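> What shape does this take:
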Amino acid sequence: MAIIPATSTKPARDPVVFMEGGPGGDAIGAIPFLIDSKVNRDRDLIVMTQRGGLHSRPNLACPEIDRFYGEAVGLRYDAPSTGRRLVRAAKECRDRLTAEGVDLRAYNTTENAADFAALRKALGIEKWNVYGYSYGTDLALTYLRRHPQGIRSVAIDSVVPPQIVSLPWTWDSAREGIGAIFDACAAQPSCKNRYPDLPRTLTEQVRRLEASPLTLTVEPPGGGNPVKVVLDGGTLVNILVTNGRAMPAADVPAALDELARGNPERLAKVQAAGATPVIGEMAHGLTHSVACSEWVPGHSKSDLLAAGRRAFPGWPDTVLAQAPQLPFEHDLCRVWNVPDRTAIQRVATFSKVPTLIVSGTFDAKTGAKWGPYTGRTLPRSTAVRIPGIGHFVVPQSPCAQSVLASFLARPTAPETGCVAGLTPAPFTITPLPERT
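Below you'll find the model as predicted:
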């Protein structure tokens, strides 16, 4: 745990406690983003590693899975053989953790929320404010539902509603986020004229790559020895869903156009970035203990495929059968073997605690519409959508930072005026190649 003092000379008495995403992300590693976002401007900021995360004991890191992901850049994303390798790596990690005495049943959102309730009492804090992002919103809403005492306000950023999150849900979010990027391009005349039909281009390229994957040798974005990468339809989709890190959303239209014209270099470099994962940073043990007990049960492989077909009609079933970011999770969960907790966890939060709900329109991981959806059972909530921003909004948007600061000052009346004047940044426009 870390406590970052407020920068104000007269800080408020009620601190902010941060809930990291993932599940399994490094909460301590998020501190620079939170400080840069001025979350600790008027209040102390408390950051606790979630159970199983980096810096906790035991640490549920899975180097076996990290190494698989490093190798996977050179494999077909959705090939059955790739799935078997992932499942084998997960089983190796599970067997090692359980041999060390780890009870994976204890790593879930219910227990996670109880840890934060215990922390507030241990620190002697009468009231505090909660800020969570991504899985941290699932956790924050669970915490609010089960331990409402001592919560002054809740801010959730990039919302994962506990009552709806599932593997099929990921396709709905992918459709919304990718579609928002394409709509924003169509709203900018220079982008619309240069890239006139992005949905059709994407469908054509997903189908083409899935039928005939490309194998390339490219230098990673940060330099280093060239690595072999494979681009198939599933890889392309996963790159778009995780936009904003290796490839900004502003580059998506140009990257798709280049791919269609026979130049996959930009996308291949994005894929190559995964060839050297940071071993042990992500607590995959927490990731899969939560996913396999709370997100996967209750929906079959055919449910997932049907959701993919609804989101992207005409795409190959081999692509749509795998949830973005969680491929082969049904198979993995069979070996992970934790009990179904959906009856306890898949529940909406009803609360009158003031809540700020922040979403980015370009978020293809947790679609923006799920913010207002979650607000239906939070009568004192304020939901804002930040145009042109992807996942984890506050660190990327000065407007969102301003809204959060005003919310923490006055939770029932945050200043949201800056949102109305926002538009997505201009997209990257590359010149048409000269005809020969």
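> use CA for all of it now, contacts and neighbours both
Will do.
> just how off-centre is stretch 271-287 within its chain?
On the basis of CA atoms, centre = their mean, to the nearest Å, stretch 271-287 sits 14 Å off its chain's mean C-alpha point.
> ditto for stretch 338-357
With CA atoms, centre = their mean, you get 18 Å for stretch 338-357.
> Could you also give me the structure for this next sequence, so I can compare it with the first?
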Amino acid sequence: MTHALMNRRSILAAAGLALPGLALPSRAQEQEQPGPFRFVAGDGQETDAERGFFEVPEDRHIPGSRRIRLGYVRFASTSANPGPPIIYLAGGPGGSGVRTAMGNRFPIFMALRAVADVIAFDQRGTGLSAHIPERPASPAPWPALTHREMTDWYRDAMQKAWVDWTRAGVAMTGYNTEQNAYDIDDLRRHLGVEKVDLWGISYGTHLALSVLKRHPDVIGRVALASLEGQDQTVKRPAHIDAFLDRVDRLLGEDPVARAAVPNLPALMRRVHARYEAEPAIVTISGATGPADLKIGGFGVQLMASAMVANPPTLSMLPGVYLALDAGKTDVLSPLFPPPDRYFSIAGMPEATDLASGISPGRLALIEKEAKTAVLGDAFNMPMPHLLGAIPGVDLGEDFRSAIRIETPALLVAGSLDGRTPLEEQAEVIDQFQRKTQVVVENAGHNVFESHPEVQTLLVKFFGGEPVSDTRLSLAPPKFALV
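So this is what the prediction gives:
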């Protein structure tokens, strides 16, 4: 049973960016010297690659800002006449492109070499491009997983960390999507090419939209999955409710599951109310031994927010809620990682989300919807909970405004993506004027590796071959009831 991680960046890690089950090297083990090397994927496959670096200002708005080194891994094209390099933009924010290439998307990285060089890029603040000092986890006693204690903890921890990093000489104001977008153009110049193509997922699409706004003429094609729009750092609770209604209808197609769970959203609401009134004390295993954690209804909502991203964990949801409804709180222990893993502030993810922010109109709508939504505002933790914690970092309404995109685009979505539901993605799709859409029925947030035909379509698209709107299908998830 996999852990359900407890915040926006960790939810995406739980959705696949953490690559569970693979023996990945720690950052300390990663060699950081430029040049050719033998790239080893998590499953042991190997290939020739090149590690490269280039420098950029940490904050382009600060004269004389210190320069930081950004890193990438290049997989050379096998084509005699390669097209523009394909730059992979990881999700998160906080995901590493290099580490993603070690996981389930490794075959796609290899297949795309048939049309161009493929660049696994580590965005500023991640992997080979990490320049924010690591902070120790918050010491016990841990805050309870209730709305008030978690919000207070995040705001306090972020403010203290910001002060410490600033005193250490880190320009924290440089860690945002606007600066990240300029990094992509600097990477293009470093590679010595007129144009690049973009391949991204989740936050990587949020970044791609910012690149297209600032540098449209240097982008040839984009293939984007699990879209996150310019003003979608915080997801609408009503869209999450619509997704849960779809899951409930799927449950209804199984007579046994329907008998056990007559109405999934109603069951979830009942469990949330029960544990909000009387939180559970759950023992969680940690690096320093077992720790007791107080989990209220908000904590259960946080857990569910992680589980809905992809079918493997989504399928566990009814059984977990049935157990909680029966008072079996031991079911929670394997779903929560050690407290010292998620009571921590990394820097890049939180600063980036704070800067992307949310428009006043959308914030008002989300606050209204959250009052009655199944998962309340837990789904987006730690946003908008962190809003205002660090004044003056919001990138503003121009950053969040929609644009008209003429760049050829392949847009891929999974019908059971509970992280960026179809309703959320529909708000973004209309910006693309030259788009081809691929929907994979019963795939989740990690849609790129969900169906073998997706890889084929990606290779055709980046190779300039015509690709038509396509609907692929996977078997529906089998819901666990115990």
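> OK, contacts around T283 of structure 2?
Residues in contact with T283 of structure 2 (CA atoms under 8 Å, 6 or more residues apart in numbering) are 290-293, 333.
> and if you look at D115 of structure 1?
By CA under 8 Å, 6+ apart, D115 of structure 1 lies in contact with nothing.
> roughly how far apart are the counterpart of it in structure 2 and G92 of structure 2?
Under the alignment (TM-score structural alignment), D115 of structure 1 maps onto D183 of structure 2. Distance from D183 of structure 2 to G92 of structure 2, counting by CA to CA, to the nearest Å: 17 Å.
> Likewise for I390 of structure 2?
I390 of structure 2 is 20 Å from G92 of structure 2, where distance means CA to CA.
> Looking at those two, which one has more neighbours?
Per other CA atoms under 10 Å, whichever of I390 of structure 2 and G92 has more neighbours is G92, with 22 against 17.
> residue in structure 1 matching that one?
Aligned counterpart of G92 of structure 2 in structure 1: G22 (TM-score structural alignment).
> Its match and T137 touch, don't they?
No. At 10.4 Å, G22 of structure 1 and T137 do not qualify as touching, with contact defined as CA atoms under 8 Å.
> What segments of the stretch 1-150 of structure 1 are helices?
Taking DSSP state H, counting those that start in this stretch as the test, the helices found in the stretch 1-150 of structure 1 are 31-36, 63-72, 80-99, 109-122, 135-146.
> Look up how far R8 of structure 2 lies from G91 of structure 2.
Between G91 of structure 2 and R8 of structure 2 the computed distance is 11 Å (CA to CA).
> Repeat that for F343 of structure 2.
In this view, F343 of structure 2 and R8 of structure 2 are 13 Å apart by CA to CA.
> Have a look at those two and say which one is more surrounded.
The residue with more neighbours, out of F343 of structure 2 and R8, is R8; 26 against 20, by other CA under 10 Å.
> tell me how far the ends of stretch 429-447 of structure 2 are from each other?
Using CA to CA, the end-to-end distance of stretch 429-447 of structure 2 comes to 17 Å.
> what's P253 of structure 1 in contact with, if anything?
By CA under 8 Å, 6+ apart, the contact list for P253 of structure 1 reads 182, 185, 195, 198, 427-428.
> preserved in structure 2, out of those residues?
Contacts conserved in structure 2 for the contacts of P253 of structure 1, using both residues aligned by TM-score structural alignment, their matches' CA atoms under 8 Å: 195, 198, 427-428.
> Please tabulate those residues in a markdown table, including the columns neighbour count and distance to G124 of structure 1.
Listed next are the kept ones among the contacts of P253 of structure 1 as a markdown table, based on neighbours: other CA atoms under 10 Å; distance: CA to CA, whole Å:
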| residue | neighbour count | distance to G124 of structure 1 |
| --- | --- | --- |
| Y195 | 19 | 57 |
| L198 | 21 | 54 |
| F427 | 20 | 49 |
| T428 | 17 | 51 |
